[in-house]
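Novice: Sequence first, then the predicted structure, then my questions.
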Amino acid sequence: MENFALIGVGGYIAPRHMKAIKDTENQLVAAVDKNDSVGIIDSYFPQAHFFTEFERFDRHIEKLRRENAGREVSYVSICSPNYLHDAHIRFALRVHAHAICEKPLVLNPWNIDALQEIEQESGKRVNTILQLRLHPSIIALKKEVEEKIQSEPGKMFEVDLSYLTSRGRWYQVSWKGDEQKSGGVATNIGVHFFDMLAYVFGPVVKNICHVRDAETTAGFLELKHARVRWFLSTKSEHLPAEVKEKGQTTYRSITVNGEEVEFSGGFTDLHTRSYEEILSGQGFGLADVRDCINVVHDVRHAEIHALTGDYHPFCRKVEK
């Protein structure tokens, strides 16, 4: 049984990490969050020590390590706001623990370079959650694409990615609405999709941005084996009419050569699967995230192109 600590236990994604820790028969011994509405801990690890001040949490983790009585923390799970991931990964390595960090691992490509140096010095590993790589539908798609490329090396696929997840007014007031802290819409809700696309279709050749504001980002990616039109939004007005009529607030669609890739289900246990891979030494590390971090960084700083050539049809919704 490994001992875990968790940073950001009051956040939306933290329960998935606690469930994964419990499902893999490990123990959460300490958690920290500046907010104290964290009763969800009782459903998983009621005996975990909880802190609202990072300094006291830091002291506790260091004390456990120095006691050397089998109570030291082996893994630090990081569910904090995006802009703090880099610092919290460094903390994990400093206390001689492996890091397990939510997406996006970092906001900028150069952060990866610095973390690689610290990782080598520490002898510990930085892991990230790229759960779409473990989704059965994506695994099947990757296999299908690889088989077609084997017989047709120059094959190019036509891909449309649409992800709309409605957010209320709170979103722009929170850290998620601050581009300096979240990286913007493309980073906050899209980075794992960009990772999945590069994982399946190969590295990025061209990256064009057509729309970028506080609620919506869209563009065109040319990958080694795919042309991708993509659209990401947190604005409910952009939902397709049929989705609104059903009272749904989220729309997720990926089509490859006009055929829908069904992956609406199968998300329930992907964090547990991720933890199983990490604990067996097969998790996704710093090198795995470079493509997707480059994409979202470049989108954040790209010149906005007019709606000509290949662009997602939903871009016209933004003009209205």
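Specialist: Ah, there it is.

Novice: Could you use CA atoms for every contact and neighbour count after this?
Specialist: Noted.

Novice: List the contacts of Gln150.
Specialist: Contacts for Gln150 (Cα atoms under 8 Å, 6 or more residues apart in numbering) come out as none.

Novice: how would you label it: helix, strand or coil?
Specialist: Under DSSP: H, G, I helix; E, B strand; the rest coil, Gln150 falls in the helix class.

Novice: and whichever strand or helix holds Val205, what other elements does it pack with?
Specialist: Here Val205 sits within strand 204-212, counting by DSSP states H and E. When contacts are defined as 3 or more Cα pairs under 8 Å, 6 or more residues apart in numbering; DSSP states H and E, strand 204-212 sits against strand 216-223, helix 286-301.

Novice: hey, which of these is tucked in deepest?
Specialist: strand 216-223 (a mean of 23; mean count of other Cα atoms under 10 Å).

Novice: if we can go back for a sec, I'd like the helices and strands packed on strand 204-212 written out as TSV, with distance to Ile7 added.
Specialist: Shown next, in TSV, are the helices and strands packed on strand 204-212 (distance: least, Cα to Cα, whole Å):
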stretch	distance to Ile7
strand 216-223	29
helix 286-301	19
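
Novice: Quick check: which of these is nearest to Glu117?
Specialist: Proximity to Glu117 (Cα to Cα) singles out helix 286-301 among those, at 10.8 Å.

Novice: tell me which strands and helices that closest one is in contact with?
Specialist: Identification of packing neighbours for helix 286-301 by 3+ Cα pairs under 8 Å, 6+ apart yields helix 109-122, strand 126-128, helix 185-201, strand 204-212.

Novice: Which is the succeeding secondary structure element to that helix?
Specialist: By DSSP H and E, the next helix or strand past helix 286-301 is helix 315-319.

Novice: Same list (the helices and strands packed on helix 286-301) but as TSV, adding distance to Lys22.
Specialist: Output for the helices and strands packed on helix 286-301, formatted as TSV (distance: least, Cα to Cα, whole Å):
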stretch	distance to Lys22
helix 109-122	26
strand 126-128	18
helix 185-201	24
strand 204-212	37
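
Novice: Buried residues in the strand holding Val205, which are they?
Specialist: When burial is assessed from 16 or more other Cα atoms under 10 Å, strand 204-212 yields the following buried residues: Val204, Asn207, Ile208, Cys209, His210, Val211, Arg212.

Novice: Highest mean neighbour count out of the helices and strands packed on helix 286-301?
Specialist: The most buried one of these (mean count of other Cα under 10 Å) is strand 126-128, showing a mean of 25.

Novice: Structure two is appended below for comparative analysis:
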Amino acid sequence: MTWINSLKPTISTIHPRIEGNNICTWIGFKHVMYVVEEAIIDFFRQNDLRQRALYEEHGLCLEIVDSEARILHALHIDDQVRAEIDSDPEMDIDGELRLLVNVFAQRGEQEVKAVVCRVGVQIKEDDSPVTADIAASPVEALGPITVKTIDREPTGDLSKFMNLAAATPDLLDGRGEINGEDPVVAALKELHGTSMVWAWRIPYFYCHYNERMKHSGYIRHLEEAEDLFLASNGISIRKMLHDKKWIPVVPTARAQLLAEAMMEETLYTVYTLVDTYRDFTYTHAMNCYVVRDGKLVQTATGHITHGYARINDRTDWSLVAFDDDTKESIHRNLVKAD
């Protein structure tokens, strides 16, 4: 996109948030990706395209629709990281601004590249019923990436699944239902094979611009799906910590928005184990759906790779191979190729 030349590269200084610290002083993958989100918002801010002004004055909503992160070095509490953002020379997708984010952290006397993340951004015209009486007004510089609705290509053919009715979890159902018996779950298991299917009501605090599930909501959701997968396979993170000094670690993760999911809709998340590597890591695909007019609509897709690390002391850890129990629990869920 030639218009990207009018947007200058930026450098942002960011501290990872304390919420992302769960084990020793390390920051979990979710908040590593939140650092990238903050850097993206600051990229627009430094280019005089502030998120608040875009929304309040123009009715335009800044949407991160794709993020794929590789975590090369762990981030810690009290790190002050430097995030450099420029256009992504390897990605050119019509209707999206593609950005490359490199995050650097200080380790002793040396600065290391800690995270590399490829990001896609769109600007969506506000159509919330709350503010529908005020029409969106365009910003010329953002015209090539401004859309009326988020409508990106789904990952599979959903046309044969018709006349479906979504389950309607009660407002107090909490974490929802795993592998329920409603017809939507059956359709998704037919589509994806051996998978965990999780039906869950979207709460307001996963949303933005009044009612639409946002990118960071899907990042949270990706972590929650992994926790439910482990629990459903009898793998206790606390027991691993106490008995083996093991913790889950994430070297790569990706979340893509494909369509819009709304507050209090039932989101069906299909969590599929697609790969293991030398008994050191395993990769899940996450695909999310809602039901509208009896049809499946895919709202998001993503993947996440996990391994396990042994805590050596308060400052150091090392990657470990799966033991027999962990290997058996994980491998029995692996989708076999046809």
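Specialist: That came through fine. Predicted model, so just to flag it, every value in this text is computed and none were measured.

Novice: what's the TM-score for these two chains?
Specialist: Scored by TM-score structural alignment, normalised by the length of the first structure, the superposition of the two chains gives a TM-score of 0.26; 137 aligned residues with a Cα RMSD of 6.5 Å.

Novice: Which one of the buried residues of strand 204-212 of the first structure is nearest to Gln120 of the first structure?
Specialist: Of the buried residues of strand 204-212 of the first structure, the one sitting nearest to Gln120 of the first structure (Cα to Cα) turns out to be Val204, at 27.4 Å.

Novice: give the contact list for the closest one.
Specialist: Ala198, Leu221, Glu222, Leu223, Lys224, Asp291, Val295.

Novice: what's the answer for Thr272 of the first structure, then?
Specialist: Neighbours of Thr272 of the first structure in contact, by Cα under 8 Å, 6+ apart: Arg16, His17, Lys19, Ala20, Ile21, Asp23, Thr24.

Novice: Now do the SS call for it.
Specialist: On the basis of three-state DSSP, Thr272 of the first structure is classed as helix.

Novice: how close does it sit to Lys22 of the first structure?
Specialist: Here the distance between Thr272 of the first structure and Lys22 of the first structure works out to 9 Å (Cα to Cα, to the nearest Å).

Novice: same question, Thr217 of the first structure
Specialist: Thr217 of the first structure is 36 Å from Lys22 of the first structure, by Cα to Cα.

Novice: farthest pair in the contacts of Val204 of the first structure?
Specialist: Across those (Cα to Cα), the longest gap, 14.0 Å, separates Lys224 and Val295.

Novice: Show me where the stretch 1-150 of the second structure has its strands.
Specialist: 10-14, 60-71, 81-87, 97-107, 110-125, 146-147 (DSSP state E, counting those that start in this stretch).

Novice: Strands along the stretch 51-200 of the first structure, start to end?
Specialist: Assigned by DSSP E, counting those that start in this stretch, the strands in the stretch 51-200 of the first structure fall at 75-78, 98-101, 126-128, 157-165.

Novice: what does the stretch 151-300 of the second structure give?
Specialist: Ranges of strands in the stretch 151-300 of the second structure, per DSSP E, counting those that start in this stretch, are 177-178, 196-201, 207-208, 212-213, 246-257, 266-277, 281-292, 295-311.

Novice: need those in a markdown table with distance to Glu84 of the second structure and mean neighbour count, can you?
Specialist: Formatted as a markdown table, the strands of the stretch 151-300 of the second structure follow (distance: least, Cα to Cα, whole Å; neighbours: other Cα atoms under 10 Å):
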| stretch | distance to Glu84 of the second structure | mean neighbour count |
| --- | --- | --- |
| strand 177-178 | 40 | 17 |
| strand 196-201 | 36 | 24 |
| strand 207-208 | 26 | 18 |
| strand 212-213 | 27 | 22 |
| strand 246-257 | 19 | 21 |
| strand 266-277 | 31 | 22 |
| strand 281-292 | 28 | 22 |
| strand 295-311 | 24 | 21 |
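
Novice: right, so of the ones you listed, which gets closest to Gln46 of the second structure?
Specialist: strand 207-208 (22.1 Å).

Novice: so how far is Ile178 of the second structure from His303 of the second structure?
Specialist: Distance from His303 of the second structure to Ile178 of the second structure, counting by Cα to Cα: 19 Å.

Novice: What of Ile64 of the second structure?
Specialist: Taking Cα to Cα, one finds Ile64 of the second structure at 28 Å from Ile178 of the second structure.

Novice: sorry, back to before: nearest to Ile254 of the first structure, of the contacts of Thr272 of the first structure?
Specialist: Arg16 (24.3 Å).

Novice: What strand or helix carries that closest one?
Specialist: Using DSSP H and E, Arg16 of the first structure falls in helix 14-23.

Novice: List the buried residues of that helix.
Specialist: Ala14, Pro15, His17, Met18, Lys19, Ala20, Ile21, Asp23.

Novice: tilt between the helix or strand just after that helix and helix 14-23?
Specialist: Going down the chain from helix 14-23 of the first structure, the next helix or strand is strand 27-32, by DSSP H and E. For strand 27-32 of the first structure against helix 14-23, the angle by axes from the mean of the first three to the mean of the last three Cα atoms, to 10 degrees is 160 degrees.

Novice: Packing partners of strand 27-32 of the first structure?
Specialist: Taking 3+ Cα pairs under 8 Å, 6+ apart as contact, the helices and strands that strand 27-32 of the first structure lies on are strand 3-7, helix 14-23, strand 49-51, helix 54-67.

Novice: can you redo these as CSV with distance to Ser233 of the first structure?
Specialist: Shown next, in CSV, are those (distance: least, Cα to Cα, whole Å):
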stretch, distance to Ser233 of the first structure
strand 3-7, 28
helix 14-23, 23
strand 49-51, 35
helix 54-67, 33
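
Novice: Specify the stretch among those that is closest to Phe231 of the first structure.
Specialist: Nearest of these (Cα to Cα): helix 14-23, 26.4 Å.

Novice: Show me what the closest one is packed up against.
Specialist: strand 27-32, helix 270-279.

Novice: Looking at those, spot the one closest to Asp58 of the first structure.
Specialist: strand 27-32 (9.3 Å).

Novice: quick one: the closest one to strand 3-7, angle?
Specialist: 20 degrees.

Novice: Ile311 of the second structure is in contact with Leu319, isn't it?
Specialist: No - using Cα atoms under 8 Å, Ile311 of the second structure makes no contact with Leu319, being 9.1 Å away.
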